[in-house]
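Colleague: here are the coordinates; sequence isn't available:
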C-alpha cells in the first residue's frame, strides 16, 4: 500500500479556515508552530514568491524563516502575515 504525506495546505480553502488554523497553531504551539502554519497558508495560496516580495525578504529567506528550523524575527512574522492579508491582534486572555 502506498502512503502519501499529509499536506494541510490542500485543505485551507477560505479565510475562516485559514484564521482557525492559525489561531489553533497559536493556542497549541505558540510562535514556532505559527511560523510553520504561516508557511502552510502561503503554500495554500500558491503565493510564496509574492509573499516573500511583499514581506521584503527573498523567497529562499521566506522558506527558511517558515521552516521547522527557522527563527524569523517578529518583524518578519508581521510582514509575512500582512503580505498574506492577515493581521496580528492581542486580546485579553480568558482564564
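Modeller: Arrived safely. Fair warning: this is a prediction, and the values are worked out from it, not measured in the lab.
Colleague: From here on, just use CA atoms for contacts and neighbour counts.
Modeller: Noted.
Colleague: what sits against the residue nearest the centre of the chain?
Modeller: By CA atoms, centre = their mean, the chain has its centre lying nearest to residue 38, at 0.3 Å. With contact taken as CA atoms under 8 Å, 6 or more residues apart in numbering, residue 38 is in contact with 22, 66, 80, 81.
Colleague: Check the spacing between it and residue 52 real quick.
Modeller: 12 Å (CA to CA, to the nearest Å).
Colleague: Find residues that contact each of these two.
Modeller: Going by CA under 8 Å, 6+ apart, residues that sit against residue 38 and also against residue 52 are residue 80.
Colleague: got the contacts of residue 38 as a markdown table, with distance to residue 13 columns?
Modeller: A markdown table is the format used below for the contacts of residue 38 (distance: CA to CA, whole Å):
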| residue | distance to residue 13 |
| --- | --- |
| 22 | 13 |
| 66 | 20 |
| 80 | 19 |
| 81 | 17 |
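Colleague: here's the one I want to compare it with:
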C-alpha cells in the first residue's frame, strides 16, 4: 500500500467507518463486486477502524489468529463469526430479493 493510500485510510476512511451507517454503506457497496475478497477487505477496514483484530477477538471471544485467517483475502468466515463481528459494530446481515435486470 502506497503512502497516499495509507494516509487516505488513516486520515479519512477509518474515521468514517466508525459510524455504523457509513460502515454499512461501504460494506454493501463492496458486496456488489463479484469477487467475495472485496467484501472481506472492506470488513477488515471496518475492523481496523474500530480498534483492530485484537479488540474484535476479545469482544467476540475468538482467537485473534483465527480471525485474521477468516477475514483474509482468501478467508471464509463462518456465519457465526461473521454475525458476531458485525454485531460488535452495530451491523447486521440483511437478505433481499435480487433486482432483475431488464
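Modeller: All right, it came through fine. The structure displayed is predicted, hence computed values, not measured ones.
Colleague: Kindly provide the TM-score of these chains.
Modeller: For this chain pair, the superposition-based TM-score is 0.77 by TM-score structural alignment, normalised by the length of the first structure; 93 aligned residues with a CA RMSD of 2.2 Å.
Colleague: Just the helices from the second structure, written as ranges.
Modeller: 3-8, 14-16, 20-31, 36-49, 52-60, 64-70, 79-88 (DSSP state H).
Colleague: Nearest to residue 94 of the second structure among those helices would be which one?
Modeller: helix 20-31 (10.0 Å; CA to CA).
Colleague: Run through the neighbouring helices and strands of that closest one.
Modeller: On a contact count with 3 or more CA pairs under 8 Å, 6 or more residues apart in numbering; DSSP states H and E, helix 20-31 of the second structure meets helix 36-49.
Colleague: Give me the buried stretch members for the helix it packs on, please.
Modeller: By neighbour count on 16 or more other CA atoms under 10 Å, the buried set for helix 36-49 of the second structure is 37-49.
Colleague: and those as CSV, adding distance to residue 61 of the second structure?
Modeller: CSV is the format used below for the buried residues of helix 36-49 of the second structure (distance: CA to CA, whole Å):
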residue, distance to residue 61 of the second structure
37, 24
38, 25
39, 23
40, 20
41, 22
42, 22
43, 18
44, 17
45, 20
46, 18
47, 15
48, 17
49, 19
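Colleague: For those, name the two members farthest from one another.
Modeller: Distance extremes for the buried residues of helix 36-49 of the second structure: the farthest pair is 37 and 49 at 18.3 Å, using CA to CA.
Colleague: what's the matching residue for residue 15 of the first structure over in the second structure?
Modeller: By TM-score structural alignment, residue 15 of the first structure lines up with residue 20 in the second structure.
Colleague: Count residues in the vicinity of the nearest residue to that match once chain neighbours are set aside, would you?
Modeller: What sits nearest to residue 20 of the second structure in space, not counting adjacent residues and going by CA to CA, 6 or more residues apart in numbering, is residue 90, at 6.0 Å. Look at residue 90 of the second structure: counted by other CA atoms under 10 Å, it has 13 neighbours.
Colleague: State the distance from the corresponding residue of the first structure for residue 48 of the second structure to residue 90 of the first structure.
Modeller: Under the alignment (TM-score structural alignment), residue 48 of the second structure maps onto residue 43 of the first structure. Note on residue 43 of the first structure: its distance to residue 90 of the first structure, by CA to CA, is 25 Å.
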